[in-house]
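Chemist: Attaching a predicted model along with its sequence, questions to come.
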Amino acid sequence: MAITISRTDYDELWKECNPTPLVSQHSGYCERVEVIPEQLGEGYIRTIQFRGIDLSLFNYHLHHDLYVIEDEGVGASWEFGFNLSGNRHRKRTGESFLEWGAYEATDTSITYANEPILKVDIDLEAPATLFQLIAESLEELPIEIRRCVEDSDEPCFDEANVITPAMRSTLEKILHCSFQGRTRQIYLEGQCLELIALKLEQLKEPGRSPRNSSCSLNLDDIDRIHLAKNIMAEHSDNPPSLMELSRQVGLNDFKLKTGFRQVFGTTVFGYLHQHRMETARQLLAEGRMNVREVAQTVGYASPSSFAEAFRKQFGVNPKSYLLSKKSV
């Protein structure tokens, strides 16, 4: 079952559910929490407004897939996003992205219910905010980004790439920030600027490709590729081979491999690795298993191999991560 709703009705539903949002006013920033309408799911969106920057923390899960039919019109977005979990508005698990410029809102936004939404967005109130931050290094960025920063009439630039270990470390600091008052403002503003810097550095890397690259997959192909992802997630401790997976979803191995990368921005086994590591991180954070048990649960026979993979993914040893969560 899926829920289909217009953007106008969707926004109204949120307003009805949050007639008086929980708002905290502080010197230098404002913090607001809105809960998701119970008809749609459970969880919340926390928005922290600084000078020129809005930091939004999404933490919820849906009861059913959600299709929001956009109202026709023109909008603008100056956003750095980091999608830790879930498939929302074409942003997928493990992706960092940049949306910059004016766009026409004529599409349908889809959020899938198969994974919880855990997402961090950094929205700039105006494009000039970024220009002020990076004016001296603007020439180092790709030409399409420079055009968008310098000329507001340029079409929207939409780019997606992976969340790096350095980004993930900074995201963890934001999500688990325990500071209050003025210290909270200074700390979170600093982490936002670090994420912006890390994303801009990623844009300079050779071989990156914007989201709007051509794709020849039809809707049935995409559904089968999503099925392949679900199979790999459900059997991550003992995954099928690529040929077995191809037979299960009814695609040849070439279309599965190339299509999976187009849809999810990574290979089949790249996704499997990301899923295993994220599952391991969650299990360690819960603190009910030791490192060896977590390694076995996510499909690693060797604890040392698991520790090396975890360290490469998150920049920290799994035992150290486990101890840090127990001390909180």
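Modeler: It's in. Numbering: from 1, shown residues only.
Chemist: rest of the way, CA atoms for contacts and neighbours
Modeler: Will do.
Chemist: Please identify the helix or strand for the residue sitting nearest the centre point of the chain.
Modeler: Centroid-nearest residue in the chain: residue 83, 0.4 Å away (criterion: C-alpha atoms, centre = their mean). Following DSSP states H and E, one finds residue 83 within strand 74-85.
Chemist: Sort out which residues of that strand are buried, please.
Modeler: 76, 77, 78, 79, 80, 81, 82, 83, 84, 85 (16 or more other C-alpha atoms under 10 Å).
Chemist: From residue 65, how far out is the closest residue to the first one other than its chain neighbours?
Modeler: The shortest distance from residue 76 to any non-neighbouring residue, by C-alpha to C-alpha, 6 or more residues apart in numbering, is to residue 102 (4.1 Å). Residue 102 sits at a distance of 27 Å from residue 65 (criterion: C-alpha to C-alpha, to the nearest Å).
Chemist: another structure for you, compare them:
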Amino acid sequence: MTELTLSTGHPVPLKPAPVKKFRGTRLPGADLRQAIEDTYTVSFHHFTTDLFQISLRNFVCTSEQSFRVTETIEYMRLETVLTGELHIKNPDGSETNLLPGQYRLTDEKSYEFEIKPSQGCQYFVVYIIPALLEQTPMGETIQPSESRMMSDTMREVIHRILDNPFEEKLRDASYDYRIRELLFYHISAPPFTMPGELTPAEIAAVYAADAIIAANLNVHYTIPELARMVHTNVFVLKTGFPKLFGVSVLDRLLQRKMDRAKYLLETTDKQIQEISELSGYETPTGFINAFKKIFKISPKDWRKKSRGLM
């Protein structure tokens, strides 16, 4: 499906790797290929169905690197950056700088991009197979387009895809539902207007910090630590989170934890202890107390209520 080389033409030696040993954001149920070289590490997670394919790609470089992607099958793709940035050089000579919070639809078969050593890049790709477009109402309106801001609803759909908690059959059904949901929001969402007080780079930094928080609920990063990780300053995060999410950085972490806990309580039969761990709490007691403080109800009763049992 995807061939990856350096811009010099030298192949990037991606080889199958054990998923269980991988440290970082994973794509549940996906195959993993990695290339670990002196100047770069590349990880490709790839999940395939008859109607769509999903890819999560991570690049970490010790020096500036240029890569070339060649797609062997011409499917339209939705591409969005989670962290870092993707400086894309298209075959027609045009350039696209894709930042966190932005996405594009493209059917380009081949393109080059640069990765900065200080940032690296993690990006998410959906391959939209023509049969899926045929099944999608107004699917004919889904066409290649320039980069644009992603709505909060679309970002949450991608978060749910990466946070898929189900076993195989339900996992695959969840992916199918979420991909269709993503396309629906692309079709239906009006142009997304960002706060004028923030620059595009500052908006991207806030979205990148939010992605790091969502992927590491068990780690309580300080605001200075987050700022260093996304190459901005403390002021941008302190002012940007309330503007984009309506809450502070700390409250966003708590919000993310509770969102995951509610989702797991409502959609799975996992034990409270496991849910507390997956939601970033060290002990079930700490989780239960935090949950009760916010929702005035215990996690067990929340589960019962969500299923109409009380």
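Modeler: Nice, I can see it. In this text, all values refer to a predicted model and were calculated from it rather than measured experimentally.
Chemist: before we move on, back to that, could you check how far the counterpart of the residue nearest to the centre of the first structure in the second structure is from residue 265 of the second structure?
Modeler: Counting by TM-score structural alignment, residue 83 of the first structure lines up with residue 81 in the second structure. According to C-alpha to C-alpha, residue 81 of the second structure stands 29 Å off from residue 265 of the second structure.
Chemist: now swap in residue 108 of the second structure and tell me
Modeler: 41 Å.
Chemist: Strands along the second structure, start to end?
Modeler: 2-6, 15-16, 31-36, 40-48, 52-61, 65-71, 76-84, 86-89, 95-98, 102-106, 110-115, 121-128, 145-149 (DSSP state E).
Chemist: buried residues in the longest helix seen in the first structure?
Modeler: In the first structure, taking DSSP state H as the definition, the longest helix is helix 181-203. Buried residues in helix 181-203 of the first structure, counting neighbours by 16+ other C-alpha under 10 Å, are found at 184-185, 188-189, 191-192, 194-196, 198-200, 202-203.
Chemist: can you check stretch 289-302 of the first structure too?
Modeler: Buried residues in stretch 289-302 of the first structure, counting neighbours by 16+ other C-alpha under 10 Å, are found at 291, 292, 294, 295, 297, 298, 300.
Chemist: coming back round to it: give me the more crowded residue out of residue 108 and residue 265 of the second structure.
Modeler: residue 265 (22 against 16; other C-alpha atoms under 10 Å).
Chemist: if I pick the residue nearest to residue 217 of the second structure when sequence neighbours are not counted, what's in contact with it?
Modeler: Excluding the flanking residues, the one nearest residue 217 of the second structure by C-alpha to C-alpha, 6+ apart is residue 280, at 4.6 Å. If a contact means C-alpha atoms under 8 Å, 6 or more residues apart in numbering, then residue 280 of the second structure has 216, 217, 218, 219, 257 as its contacts.
Chemist: top of these by neighbour count?
Modeler: Going by other C-alpha under 10 Å, residue 257 tops the contacts of residue 280 of the second structure with 24 neighbours.
Chemist: Settle this for me: that one is touching residue 217, isn't it.
Modeler: Yes - the criterion here is C-alpha atoms under 8 Å, and residue 257 of the second structure meets it with residue 217 at 6.5 Å.
Chemist: any shared contact partners between these two?
Modeler: Common neighbours of residue 257 of the second structure and residue 217, counting by C-alpha under 8 Å, 6+ apart, are 279, 280.
Chemist: ranges for the helices of the stretch 151-300 of the second structure?
Modeler: For the stretch 151-300 of the second structure, the helices defined by DSSP state H, counting those that start in this stretch occupy 152-162, 168-188, 200-215, 223-229, 234-245, 249-267, 272-278, 284-295, 299-306.
Chemist: Same list (these) but as CSV, adding distance to residue 115 of the second structure.
Modeler: Output for the helices of the stretch 151-300 of the second structure, formatted as CSV (distance: least, C-alpha to C-alpha, whole Å):
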stretch, distance to residue 115 of the second structure
helix 152-162, 22
helix 168-188, 27
helix 200-215, 16
helix 223-229, 15
helix 234-245, 23
helix 249-267, 27
helix 272-278, 31
helix 284-295, 39
helix 299-306, 43
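Chemist: Can you tell me which of those helices is packed in deepest?
Modeler: helix 200-215 (a mean of 22; mean count of other C-alpha atoms under 10 Å).
Chemist: tell me how far it is from the chain's mean position?
Modeler: Computed by C-alpha atoms, centre = their mean, to the nearest Å, the chain-centroid distance of helix 200-215 of the second structure equals 11 Å.
Chemist: Quick one: list the elements packing against it.
Modeler: Judged by 3 or more C-alpha pairs under 8 Å, 6 or more residues apart in numbering; DSSP states H and E, helix 200-215 of the second structure is in contact with strand 76-84, helix 223-229, helix 234-245, helix 249-267.
Chemist: same thing but 10 Å
Modeler: When contacts are defined as 3 or more C-alpha pairs under 10 Å, 6 or more residues apart in numbering; DSSP states H and E, helix 200-215 of the second structure packs onto strand 76-84, strand 102-106, helix 152-162, helix 223-229, helix 234-245, helix 249-267.
Chemist: so which of the ones you listed gets nearest residue 135 of the second structure?
Modeler: strand 76-84 (15.1 Å; C-alpha to C-alpha).
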